[in-house]
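>>> just to be clear, the model below is a prediction. Sequence and coordinates:
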Amino acid sequence: MAGDRRNTPIILASSSPRRIELLRSLGLEFQVVESGIQEESSPSVPICDLVKQNAFLKAREVAKRFETGLVIGADTVVRQERRIFGKPRDIEDARRMLHELVGKTHQVHSGVAVVRIADALEKTACAVTDVTFRPLSDEQIERYLQMIDPLDKAGAYAIQGPGGIIVEKICGCYYNVVGLPLTVLDGLLSHFGVSLL
């Protein structure tokens, strides 16, 4: 039987509003600490390995600042064919990303890491979800960009809110596209005797 999550300090190594909102929606008590780690991006590394490594580096960096508890790290990227999309540099980059994604199917890869501070034991996993965008005109893309802040989102979009207008279908975990696959996280936490339920 999994332990009582209230007895284990949880630290989220991310200031992502979407990840924070997801964990809060579960009634989880946790502390938010930004890692300050710059995500790696290497075309020669398999994407799941890359996002798991980035998630682990974030969790490990934050774990150094505490004496006990579990640290959750996460990293999400979008892949369309051979191209990898992280967060856009500016609005023009966001516009370019959306033009490349519309009318096509892409994959969202999220790496999740959990580090137990006491002994530095780590567990990592990756989730992949296929997302299909409906075809959009240039004008529709511009209107969408005015509705959201695309600069803090992998692929320049969010599936929730106005994103529901541009996403035609998904195959896989919805919460992975939001930025934190909850079933994957729950599986990792179970290794440490903690359950999200």
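Received it, and whenever you're ready, just let me know what you need.

>>> from now on I want contacts and neighbour counts done on CA atoms only, so please keep to that.
Fine.

>>> residue 50: neighbour count?
If you count neighbours by other CA atoms under 10 Å, residue 50 ends up with 24.

>>> which residues does it contact?
40-42, 111 (CA atoms under 8 Å, 6 or more residues apart in numbering).

>>> identify the farthest-apart pair in those.
42 and 111 (14.9 Å; CA to CA).

>>> those two: which has the busier surroundings?
Each of residue 42 and residue 111 had its neighbours counted (other CA under 10 Å), and the higher figure belongs to residue 111 (30 against 10).

>>> can you confirm that one is in a strand?
Yes. Counting by DSSP: H, G, I helix; E, B strand; the rest coil, residue 111 is located in a strand.

>>> now it: how far from residue 144?
Separation of residue 111 from residue 144 (CA to CA, to the nearest Å) stands at 27 Å.

>>> which ones are touching the nearest residue to residue 8 once chain neighbours are set aside?
Setting aside the residues directly before and after it, residue 8 is nearest to residue 69 in space (CA to CA, 6 or more residues apart in numbering), at 5.7 Å. Listed by CA under 8 Å, 6+ apart, the contact set of residue 69 reads 8-11, 116-118.

>>> next up, a second structure to put side by side with the first:
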Amino acid sequence: MYTQSLPIILASKSPRRQELLALMDLDFKVVLKEVDESYPEGLSPAEIAVYIAEKKANAFIDERENSIVITADTIVAYENEILGKPENAEHALEMLTKLSGSRHEVYTGVSLLYAEQVLSFYDITEVYFKTLTQEQIKYYIENYNPYDKAGAYGVQDWIGMVAVERIEGSYTNVMGLPTEKLYSALSAI
């Protein structure tokens, strides 16, 4: 059982990450800072996710003394193409059409900033989508909010219930936070 000895700051506006931490029975507060999420060319998907998570953590360098700051970044990779958050409905349609009937990977990089250290790790989950019709994809875009999600979908939404045939790896990683690895990392601090 993890015994929380320091206050936890979750540096994420993601309601899914907030929900997952609450389900882990962690006491935390949300603190947000704007961070440029660009990254250098040539990085692998795992490296990108960790790089951005660490950039987010470094924005909290002054808060590290008396707390643990948790930052994360989730990306979707389809055939070596990074699918970030869609810019508009057309972009979401393009992304979800690519994912339809295929396999893709979800990477989440996580950084824990505390004391004099930054502990970073990532998780990868393979997600298999069944083939969706254009009408189904448009229904999802019109009735759900794909714009704040990497790959234009939330596995916990309607599309996850009807389109995800199977996953290999952590389900919570696809939601944006690999809770199993996070719990182990917090326990090791």
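Perfect, thanks for sending it. What you see is a predicted model, and the numbers here were worked out from it, not measured in a lab.

>>> please work out the TM-score for the two chains.
After superposition, the two chains reach a TM-score of 0.94 (TM-score structural alignment, normalised by the length of structure 2), with 188 aligned residues with a CA RMSD of 1.5 Å.

>>> and the residue nearest to residue 8 of structure 1, what's its match in structure 2?
Mapped onto structure 2 by TM-score structural alignment, residue 69 of structure 1 lines up with residue 67.

>>> could you pull out the strands in structure 2 for me?
Along structure 2, the stretches classed as strands by DSSP state E are 8-10, 28-30, 68-78, 81-83, 103-114, 117-129, 164-168.

>>> residues touching the longest one, excluding its own?
Residues outside strand 117-129 of structure 2 that contact it (CA under 8 Å, 6+ apart): 46, 49-50, 53-54, 57, 99-113, 163-171, 173-174, 178, 181.

>>> and for the third one?
Residues external to strand 68-78 of structure 2 that are found in contact with it (CA under 8 Å, 6+ apart): 6-12, 45, 49-50, 52-54, 56-57, 60, 63, 82-84, 98-99, 103-114, 150-151, 176-177.

>>> same thing with the first one?
The set of residues external to strand 8-10 of structure 2 that reach it, using CA under 8 Å, 6+ apart, is 18, 26-31, 67-71.

>>> of the residues you listed, which pair is most distant in space?
18 and 67 (17.0 Å).

>>> okay, now residue 180 of structure 1: neighbour count?
Other residues within reach of residue 180 of structure 1, judged by other CA under 10 Å, total 25.

>>> which ones are touching the equivalent of residue 189 of structure 1 over in structure 2?
Residue-level alignment of residue 189 of structure 1 against structure 2, with TM-score structural alignment as criterion, gives residue 186. The neighbourhood of residue 186 of structure 2, defined by CA under 8 Å, 6+ apart, consists of residue 2.

>>> what about residue 107 of structure 2, how many neighbours?
Around residue 107 of structure 2 there are 28 other residues, counting by other CA under 10 Å.

>>> and the counterpart of it in structure 1, what does it touch?
Matched across to structure 1, residue 107 of structure 2 falls on residue 109, judged by TM-score structural alignment. Residues in contact with residue 109 of structure 1, defined by CA under 8 Å, 6+ apart, are 47-48, 51, 76-79, 126-129, 176.

>>> how much space separates residue 117 of structure 2 from residue 67 of structure 2?
For residue 117 of structure 2, the distance to residue 67 of structure 2 - CA to CA - is 12 Å.

>>> my bad, residue 5 of structure 2
Between residue 5 of structure 2 and residue 67 of structure 2 the computed distance is 9 Å (CA to CA).

>>> go ahead and confirm residue 28 of structure 2 touches residue 7.
Yes. The pair formed by residue 28 of structure 2 and residue 7 meets the contact definition of CA atoms under 8 Å, at 6.5 Å.
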